[in-house]
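S.K.: predicted model and sequence below, questions to follow.
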Amino acid sequence: MPGLPPMVAPPAGRVDDPFTAVDAANGVGTVLARVLDERLRHSRAVDPVFARELAGRLATLVERGGKRLRTAFAHCGWRAAGGSGDAAAVLRTGAALELLQACALVHDDVMDGSVRRRGAPALHVELARSHWAAARYGSAEDFGTSAAVLAGDLALAWADDLLTETALGTPHGRRLHEEWRAMRTEMVAGQYRDLHAQAARSSDVDEALSIATLKSALYTVARPLALGASLAGADEHLLDALRTAGRCAGLAFQLRDDLLGAFGDPALTGKPDDDDLRTRKLTYLLAVAVRLAEATGDHQAAAALAPDADPGPEKAVRHVRSALRRTGARDLVEAKIAELTDLSLGHFGRTGAPPAVRHEFAALVGRATGVAPHGGEGAA
């Protein structure tokens, strides 16, 4: 995740498997490189222009990727279900998750009008700026948007191909594919609810939580855990426990991302710190601030936070940030993240996973949420 510290190995002596979640997160890059090389060779055979201008740029985005947390959580789920030894299927599943993430990021940037991603221009912006044909298409922006939609679709196709190949090569492929299929639909549902909330100019707290759960929490942590566990033949009881732990951790992860989107340093996060504020995007942070402003009669804050407020200049964005602090919303969200982190660790501890695996999970959750584990069964 942008803005988070690099992955480091757990303390010596705490992990009994020489191949850890940290190794999985680091090692998936090698698998991705092989997969992308294969896909690019095929793309060049299909059409060299398409390969150079679209598939190549998509591959660059994927290789520039984030912290590979989804792969690490998939490995953690695999270990929790008793997986050991050769983790090749876990790494291939992680690579599929990274490709799916690329699809989500490209499409999300188009829908949100974001201009930066992973420290570089968003793909639709890069395509609009660089292609000579853009001016003949109608406008550079139209060309970049249309081409980026195709790039996101291509990432999804690559992800599905890789997951299907992996499922066909494992005795537990049916369960693996069931988790993947559910995750894809949840992700699209969350993206649509996000668009719907923007169109309706909603500031409802429950709706914000539903969107965060569908759009991010499930496919960031809950489903990766279940995907990894499926590869080890986990039963439904264990899968349910992992999904519950992952839902809490994933929601905390998204709430942290909302805070970074409002108060983070773009040099560290790799994306602007005012997109959500300028558009009054429905997040749990914003919804809570609106509710608090209304409850306390803070009309100035309510006006600054209103979904239909004029985006205005940088001064308007400063007013939104000020309102988020003054209403107490920022502090409340921090407390919610800590609460969800503790709940997640407790649920994971009840899976019966070995102490070393619980320690790995606690470290990953702490890294994703920015909250250091301080107790509970999951912290081992």
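M.R.: The structure has been received and is ready for your questions. Numbering: from 1, shown residues only.
S.K.: from here on, just use CA atoms for contacts and neighbour counts.
M.R.: Will do.
S.K.: could you say which helix or strand holds Cys248?
M.R.: Element membership of Cys248 [criterion: DSSP states H and E] is helix 236-263.
S.K.: give the other helices and strands that that helix contacts.
M.R.: The elements that helix 236-263 packs onto, with contact taken as 3 or more CA pairs under 8 Å, 6 or more residues apart in numbering; DSSP states H and E, are helix 205-212, helix 223-231, helix 275-279, helix 284-296, helix 329-349, helix 355-369.
S.K.: dump the ones you listed to JSON lines, plus mean neighbour count and distance to Phe50.
M.R.: What follows is those, written out as JSON lines (neighbours: other CA atoms under 10 Å; distance: least, CA to CA, whole Å):
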{"stretch": "helix 205-212", "mean neighbour count": "20", "distance to Phe50": "34"}
{"stretch": "helix 223-231", "mean neighbour count": "31", "distance to Phe50": "31"}
{"stretch": "helix 275-279", "mean neighbour count": "20", "distance to Phe50": "31"}
{"stretch": "helix 284-296", "mean neighbour count": "22", "distance to Phe50": "40"}
{"stretch": "helix 329-349", "mean neighbour count": "21", "distance to Phe50": "43"}
{"stretch": "helix 355-369", "mean neighbour count": "25", "distance to Phe50": "36"}
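S.K.: which one of those helices lies closest to Arg174?
M.R.: The minimum distance between Arg174 and the helices and strands packed on helix 236-263 falls on helix 223-231, with 9.0 Å, by CA to CA.
S.K.: thinking again about what came up before, buried ones in the helix holding Cys248?
M.R.: Neighbour counts using 16 or more other CA atoms under 10 Å place 238-239, 241-262 of helix 236-263 among the buried residues.
S.K.: presented hereafter is structure B, for comparison with structure A:
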Amino acid sequence: MGTAWDQAGFRGRVQAALEAFLDEQAERLLPLGRDAARLVAEARTSVAGGKMFRASFCWWGHQAVAAPTDEDAVVRACAALELLHASALVHDDFMDASDSRRGRPSTHRTFEHEHRGSGWRGDPEQYGAAAAILLGDLLLSWADELVRRCGLPLAQVAPALDVLDLCRSEVIAGQFLDVSVQARGHADVDTAMTVLRYKSAKYSIERPLHLGAALAGAGPETLAELSAFGLPLGEAFQLRDDLLGVYGDPQTTGKPAGDDLVEGKRTVLVALALDGAPASDAALLDRALGTPLDEADVERLRGVIDASGAHEQVEAVIDQLTDVALAALDRASVDDDAREVLRSLATAVTRRTV
């Protein structure tokens, strides 16, 4: 295997696997009529246009241990993680009352608008909420199904299903921790890091690496080596996401300016800013979180965060965590070609602008 990797080609293979799987589901649900077709259509939208980092780390987690004996089957297993991710986003957008995702209306808003435009009975918002809950549940179920039926022998798939089970438990419990933190209106840096680790960091990089490696027959020592790389890298990845949630360009991110501030996210960035800002600025930031904000409000809060030193601190922590991850990767007993691609992926996930 050469170290040159056609990342766009891989994304195309994953997308094709997702489309084929959804075609199969659409056929299964055909007797349910138009409404089921609408649900599958929204599922297609929810898995389109992503960066597919989770599928990529799954693939290279496998390659780090052994070359696939059935590439198409492994691609399908990798694609399952994009269904898991889509499920989390659909539910997350509803819980955060987010209006958009990737530059288009979020799922609950899409179905809410359909209800309202059709003049149906009942509450349009409640209908949108129900649709988002059900679609997220369906995507979560399908993630498990796609791994189980990826095409590899069940004995080979079983350890990967154990990883998927743990991954789902972590991300769902992490999400509940997140909404509980927002409800209490307080999170210190340690709490914010725990939310970050379990809601996003583990399921974004560490568990995808584990799933791919488990399919390749990896033992506990190899999984531990991949954790030493994947967990700090996942934390750096999510810290970058937190910065984009405040400083990202809406034209690039597909989300409104300062969206995390409007949603009241108690991220590590915000926790550091509240700790480091003068009392009056900290009180201003704390009061503003989770309230409607115009562009001038967002810019003012960015100024508070910058002046507190939190922005600079988070950038420094991203660099430190990335260095820790790459040092662990250098020590790991993995395929050298895979090591090189994983290094490039580490750069991609921590230096991104979207």
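M.R.: Received it, and whenever you're ready, just let me know what you need. Predicted, not measured: the structure shown is a model, and the values here were computed from it.
S.K.: longest helix of structure 2?
M.R.: If each helix of structure 2 is counted by residues according to DSSP state H, the longest one is helix 154-184.
S.K.: what's the angle from that helix to helix 189-196?
M.R.: For helix 154-184 of structure 2 against helix 189-196, the angle between stretch directions is 140 degrees (axes from the mean of the first three to the mean of the last three CA atoms, to 10 degrees).
S.K.: and helix 154-184 of structure 2, how far from the chain's centre?
M.R.: 12 Å (CA atoms, centre = their mean, to the nearest Å).
S.K.: quick one: that helix to structure 1 mean distance?
M.R.: Following superposition, helix 154-184 of structure 2 is found to deviate from structure 1 by 0.9 Å on average (mean CA distance after the TM-score superposition for structure 1).
S.K.: tilt between that helix and helix 207-215?
M.R.: Taking the same axes, to 10 degrees, helix 154-184 of structure 2 and helix 207-215 form an angle of 170 degrees between their directions.
S.K.: check which helices and strands helix 154-184 of structure 2 sits against.
M.R.: When contacts are defined as 3+ CA pairs under 8 Å, 6+ apart, helix 154-184 of structure 2 sits against helix 124-148, helix 189-196, helix 207-215.
S.K.: could you rerun that using 10 Å?
M.R.: helix 71-95, helix 124-148, helix 189-196, helix 207-215 (3 or more CA pairs under 10 Å, 6 or more residues apart in numbering; DSSP states H and E).
S.K.: which one of these lies nearest to Val40 of structure 2?
M.R.: Ranking those by proximity to Val40 of structure 2 (CA to CA) places helix 124-148 first, at 8.5 Å.
S.K.: the closest one aligns to what range in structure 1?
M.R.: The aligned range for helix 124-148 of structure 2 in structure 1 is 140-164, by TM-score structural alignment.
S.K.: quick one: the matching stretch to structure 2 mean distance?
M.R.: On the superposed models, the aligned residues of structure 2 are on average 1.2 Å from stretch 140-164 of structure 1, with distances taken as mean CA distance after the TM-score superposition for structure 1.
S.K.: got the buried residues for that stretch?
M.R.: Neighbour-count burial for stretch 140-164 of structure 1, counted by 16+ other CA under 10 Å, picks out 140-141, 143-145, 147-160, 162-164.
S.K.: check contacts around Thr322 of structure 2.
M.R.: Going by CA atoms under 10 Å, 6 or more residues apart in numbering, Thr322 of structure 2 touches 229-237, 316, 328, 343, 346-347, 349-350.
S.K.: what does Ser100 of structure 2 give?
M.R.: Ser100 of structure 2 is in contact with Asp93, Ser106, Thr107, His108, Arg109, Thr110, Gly254, Lys255, Pro256, counting by CA under 10 Å, 6+ apart.
S.K.: run the last query once more with 8 Å
M.R.: Applying CA atoms under 8 Å, 6 or more residues apart in numbering to Ser100 of structure 2 gives the contacts Asp93, Ser106, Arg109, Gly254, Lys255.
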